[in-house]
Every structure is written in structure tokens, then in C-alpha cells.
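K.L.:
Got a predicted structure plus its sequence, pasted below:
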Amino acid sequence: MFKTIGICGCGWLGFPLAQQLINSGYTVLGTSRSDSKLKLLSEQRINAHRFTLGEPLPWSDNSPQVLVLNLPPGRRQFDELTFISNMTALIQQAIEQQSKILFVSSTSVYGEVAGEITETQLPLPQTASAQAHVILEQQVLESGQGSVLRLAGLIGPERHPVKQLSGRTLGKGEQKVNLVHLQDVITVIVAIIQQEQWQQLFHLSATGHPSRADFYSWAAVKAGLPPPQFSQEVTLDEGRWINAEASLKKLGVRLQYPSPFDMPIELD
């Protein structure tokens, strides 16, 4: 049974994950670049370490038995080669410290592939970020010490796509949405760690996939926001939909929010 978990990136996902692990009896080492966040982590009984991507891991004598890599590349001035280089060094250090690795990735690696997407679908990354994720996923899986979790679009406290889409004019209203709630992500990550499910590729999405037009129109009304307007042009393009049933079955997890319509809208 693992006792010490490291989380690189205690932000929107990593911080509540750390809290859940602490409450489950684990010792958690967490990183942040912010002094105020380090103080908050310490107040929550998390062993806090200052860390910026590009630096070596901030622990050596007390390496975690599992390292959760949750370091999104960011959207501004993304330097693919630097990100890959820094993350590769991080993965190699974790391997040398004999830590199991859980790499948090994204279903964006499937690019423009349409239709039902299962874990056996080969990625076809289109963006620099997605291409970087595929390279890093391969490194983790080939190490023999890690697993990969590809996440659909995230929803949770202060995070809901309807906030950005409200009032806009949009196309492709018939395409299906692929979303997953923060709490379900945390449940799956804890299950992977507790069950020691290594050298595995998982992906995660709610099992319900309403159309963009139906869901975001409903969510805007629910949130008291101007609904987006969708083009009347019908293309019969349903896009892709992530079928995570195999991952959920392997882990024995039942989603708390199986449909996007079940997910609370928490914008403040």
C-alpha cells in the first residue's frame, strides 16, 4: 500500500486531489510556484515545496512512492520543445527515484478523429500541446513505471465552459460534448493509485454526450446567462464522443456525475 504521494501542480485539480488523499490517510508532497499557495498547502497538512517546471524535483531523501504529474502546458507563448524537454527531465528523475508515475493528459490527443473514441483509438494530435502530450505519454508508458489518464473537458467549482460561450454565435451545434466533473476525476485518480493500476492507459468522460446546442443553451439559462446562438446550418457532424466505459469498469468506478446535465454550475 502506497503511503506517500507527490503531486506536481497543486492547482485547480491538484489541490483538492491532495486534500482527498490527506483525508484518506496518505502523506502528500505538493508543489506550487506561489508563496501564498505554499502557505495554503501547509495549512491543509500538505508537505509544501516550491517548484517551477524546469527545475529538479524539490525532494530527494523522501521521494514519493507515486508522483502525479499534473502540469498543463498553458496556452500563452507555449514552447513545445522546452515543455517536452522539461517534462522529460521530470519523468526521468521520477524514474530514477523509483516513483510510480500518473501522467494527467487530455483527450485533445485524438485531434479531429470523429465518432466513438475508446482507449484503443490511436491519437492523432493536431495542436502543439496535444503533440507534446502524446510524446510524454509514450515516455511514461515505456518506462514501465507509470500510467496515463486522458481527461475530457473539465467542469467544477469556478469552471464551466458556458461562461466563455455565453452570448456568442457558434457553429457545430450538433456536435456532442465531452465533459467530466472534477470530483469524478479525483475519484478515478485515487482508484488508480489504490489499485496500483500501472502501465495502463485510461481516459475519462461523463457517459452522457448531449449536443453542444442542447447542453450550452440549457446551461446558460440555468446559470442566468445569455445563451449562445447556434448556426442553423445542419452538417450532421456529431464530432467525437469519448466512451470511457472500459476504464470505469476496470477501476470499478461509478461516476457521481454521469451526465453533463447532472453537473452543478458553480461560476463564482
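P.N.:
All right, it came through fine.

K.L.:
going forward, measure contacts between C-alpha atoms and count neighbours the same way
P.N.:
Fine.

K.L.:
tell me the contacts of the residue nearest the centre of the chain?
P.N.:
Nearest residue to the geometric centre of the chain (C-alpha atoms, centre = their mean): residue 151, 4.5 Å. By C-alpha atoms under 8 Å, 6 or more residues apart in numbering, the contact list for residue 151 reads 104, 105, 106, 107, 180, 185, 203, 204, 205.

K.L.:
so after the longest helix seen in the chain, what's the next helix or strand?
P.N.:
Secondary structure of the chain per DSSP state H: the longest helix is helix 80-96. Going down the chain from helix 80-96, the next helix or strand is strand 100-106, by DSSP states H and E.

K.L.:
Next up, a structure to set beside the first:
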Amino acid sequence: MTSISVLGCGWLGLPLAKHLVDTGFMVKGSIRSSNKISELEKNHIKPYLLDIDAVEQSWSQFLTSDVLIIAIPSKNIEGFTSLIPIIEASSIKHVLFVSSTSVYEDANRVVTEEDATIPSSALSQIERLFMQSTKFTTTVIRFSGLVGYSRNPGRFFAKSGRSVSNPDVPVNMIHQDDCIGLITQIIKQEKWNEIFNACADTHPSKREFYTQATQRIGVETPTFIESNEQTFKIISNHKIKEALGYEFIHPDVMNITYDS
């Protein structure tokens, strides 16, 4: 049985860990607060109190697994630089690093994995650190804007006065269910040493997307700041769908429903 360690059991990492347990994997999960220990234990996830900002902690037991999933939003280059040798000395064979499509410039066109990333991007630099290791193989998955369940984009505008710039550029979003589905398939199909973009099929404009999102929950539609020069990117999901034979659960972001 493949054992998996999930670094970061937060909005994405916790439901991912639960799903991996249900799928039949042995799962360890890291948290930064002891008040989450019971929730992990009741879901058969072995808890560990760890923090990338405190690499001097003992990581050995947590890293006694086959696969490490890094699902934290940290951009702590120094912390990851210190952690990588610890991973290299462990039993970890494969790393799945959760990154973001924010590493790409706004190129005013469709963007694929072949496109260069922003050199100054901390995430891009961290990706390279992991990909350069010869002690384990790394797959990087770059998610677009994360939505679903409690993460309702309409809520951002519950406080009046918020505005949206560049309202006619396309959005790049992905539902939590598809994040979990894609990660699970990467592990099952052993798609290592890869870089994947992950984004839903549709790309409505900010104006369309946020107008609908606010109307659904009955809050004031945001003010749209018009501009003649609107830069954008459209993230392609072709490679990951082709490589995994994956069909999105939520391909149309305009049809996503939320908990509230």
C-alpha cells in the first residue's frame, strides 16, 4: 500500500487527505495547530505538528512515506531550501508540489506548460528547487484560482466598496473537487517528473463571473473599473486532461454552486 504524507491539511489538503484515505492509501497529515489533531485522527489521518517556517523540527517520521504532497501556500524559499535535504535523506520517492498559475506572465493569449515563468516569482524558484533534486522525482501542478464549497468568490464582495479592475479579461478557476481528482490520478497513474496546469474548461470574463457570484448570494455587484489596456492570460488544461484521460467534474465555472 502506498503511503502518502500531506504537508498542509488546510482548505485543500484536508479534504484531499480524507479522499486519499477513502481511496485506500495510508495517509499522514501535517498541521500547525494542535486543535486540528482530533479532526485528522477521526478521519484516519495520522497527525503531525509541523511548520515550514521551523524546519529545525523533527520531520523524520512524517517523511517516512512513499509520496509527499506539498499543499501549503508558503513562499518561504529559505524554508524549502532547508527542507529539501531532509526529504532527500528520507524514504520519499516522489513529491507532488502544489503551485499556482500565477507564475506565468499575462501574455494576452493562451498559456501552456511550455511558457516561461516569471523569474522573480518565489513559487517558480521553489518549483525549480524541487525539480532539480536527483534523490526524488517531482511533479508540479499549477492550479488556477481555487473555488468551491466554502470558498465562494461572491463573499469577497460582501463588504461594500470593493471593485474589480480589468473587468473584461477572462478568469481562470478550478473547483476543489477537480484539484483532488487530478492529484489522485497523478499518484495512481504515477505521472512523475511533470509540470501540469490545472484549470476548468471555461473562461468567462471577470464581469460575468463576479456579477453572477454576487447576485447569487444577494450582495451588491462590485464596481468595475474600465480600462482600454487589459492584460490577461488563458490557462490551457489540455496537457493534464490528455495525460490523465481526465474529465472535469466542474468544467464550466459559471455552473459551480457553493455551500453558501
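P.N.:
Arrived safely. All of these numbers come straight from a predicted model, not from anything done at the bench.

K.L.:
After superposition, what's the TM-score, could you say?
P.N.:
In this superposition the chains share a TM-score of 0.91, using TM-score structural alignment, normalised by the length of the second structure; 253 aligned residues with a C-alpha RMSD of 1.9 Å.

K.L.:
which of the contacts of residue 151 of the first structure tops the neighbour count?
P.N.:
Using other C-alpha atoms under 10 Å as the neighbour criterion, residue 205 leads the contacts of residue 151 of the first structure with 31 neighbours.

K.L.:
can you pull the contacts of the equivalent of that residue over in the second structure?
P.N.:
Matched to the second structure by TM-score structural alignment, residue 205 of the first structure sits across from residue 199. Residues in contact with residue 199 of the second structure (C-alpha under 8 Å, 6+ apart) are 143, 144, 172, 173, 174, 235, 236, 237.

K.L.:
Go again with 7 Å.
P.N.:
Contact analysis of residue 199 of the second structure by C-alpha atoms under 7 Å, 6 or more residues apart in numbering lists 143, 144, 172, 173, 174, 235, 237.

K.L.:
Pull the number of nearby residues for the aligned partner of the third one in the first structure.
P.N.:
Aligned counterpart of residue 172 of the second structure in the first structure: residue 178 (TM-score structural alignment). The local packing count at residue 178 of the first structure equals 25, with neighbours defined by other C-alpha under 10 Å.

K.L.:
Just to check, residue 178 of the first structure is in contact with residue 207?
P.N.:
No. Between residue 178 of the first structure and residue 207 there is no contact under C-alpha atoms under 7 Å: 8.6 Å.

K.L.:
ok, now how distant is residue 172 of the second structure from residue 127 of the second structure?
P.N.:
21 Å (C-alpha to C-alpha, to the nearest Å).

K.L.:
same check, this time on residue 65 of the second structure
P.N.:
Taking C-alpha to C-alpha, one finds residue 65 of the second structure at 21 Å from residue 127 of the second structure.

K.L.:
In three-state terms, label residue 167 of the first structure for me.
P.N.:
coil (DSSP: H, G, I helix; E, B strand; the rest coil).

K.L.:
For the stretch 151-268 of the first structure, which segments count as strands?
P.N.:
153-155, 169-170, 179-181, 201-204, 229-230, 240-242 (DSSP state E, counting those that start in this stretch).

K.L.:
Against which helices or strands is the longest helix of the first structure packed?
P.N.:
In terms of contacts (3 or more C-alpha pairs under 7 Å, 6 or more residues apart in numbering; DSSP states H and E), helix 80-96 of the first structure is packed against helix 128-142.

K.L.:
so where do the helices sit in the first structure?
P.N.:
Going by DSSP H, the first structure shows helices at 14-23, 35-43, 80-96, 128-142, 162-165, 182-195, 212-223, 245-251.

K.L.:
Would you mark the buried spots in the longest one?
P.N.:
By neighbour count with 16 or more other C-alpha atoms under 10 Å, helix 80-96 of the first structure contains the buried residues 80, 83, 84, 87, 88, 89, 90, 91, 94, 95.

K.L.:
Can you show me which of the contacts of residue 151 of the first structure carry over to the second structure?
P.N.:
Among the contacts of residue 151 of the first structure, the ones still in contact in the second structure (both residues aligned by TM-score structural alignment, their matches' C-alpha atoms under 8 Å) are 104, 105, 106, 107, 180, 185, 203, 204, 205.

K.L.:
what residue of the second structure takes the place of residue 122 of the first structure?
P.N.:
Under the alignment (TM-score structural alignment), residue 122 of the first structure pairs with residue 116 in the second structure.

K.L.:
Repeat that for residue 89 of the first structure.
P.N.:
Per TM-score structural alignment, residue 89 of the first structure is aligned with residue 82.

K.L.:
repeat for residue 196 of the first structure
P.N.:
Under TM-score structural alignment, residue 196 of the first structure pairs with residue 190 in the second structure.

K.L.:
about what we covered before: and of the helices of the first structure, who's closest to residue 59 of the first structure?
P.N.:
helix 80-96 (10.4 Å; C-alpha to C-alpha).

K.L.:
Please enumerate residues in contact with the closest one?
P.N.:
So helix 80-96 of the first structure is contacted by 53, 54, 56, 57, 73, 128, 129, 132, 136 (C-alpha under 7 Å, 6+ apart).

K.L.:
Leaving out chain neighbours, which residue sits closest to the second one?
P.N.:
Of all residues beyond its chain neighbours, the one nearest residue 54 of the first structure is residue 86 (4.9 Å), with distances taken as C-alpha to C-alpha, 6 or more residues apart in numbering.

K.L.:
Tell me the spacing between the one you found and residue 14 of the first structure.
P.N.:
Here the criterion is C-alpha to C-alpha. By it, residue 86 of the first structure lies 19 Å from residue 14 of the first structure.

K.L.:
cool, residue 58 of the first structure as well?
P.N.:
17 Å.

K.L.:
Looking at the two now, which is surrounded by more residues?
P.N.:
Set residue 58 of the first structure next to residue 14 and count neighbours by other C-alpha under 10 Å: residue 14 wins out with 21 against 15.

K.L.:
show me the residues around the more buried one that make contact.
P.N.:
Per C-alpha under 7 Å, 6+ apart, neighbours of residue 14 of the first structure: 7, 70.
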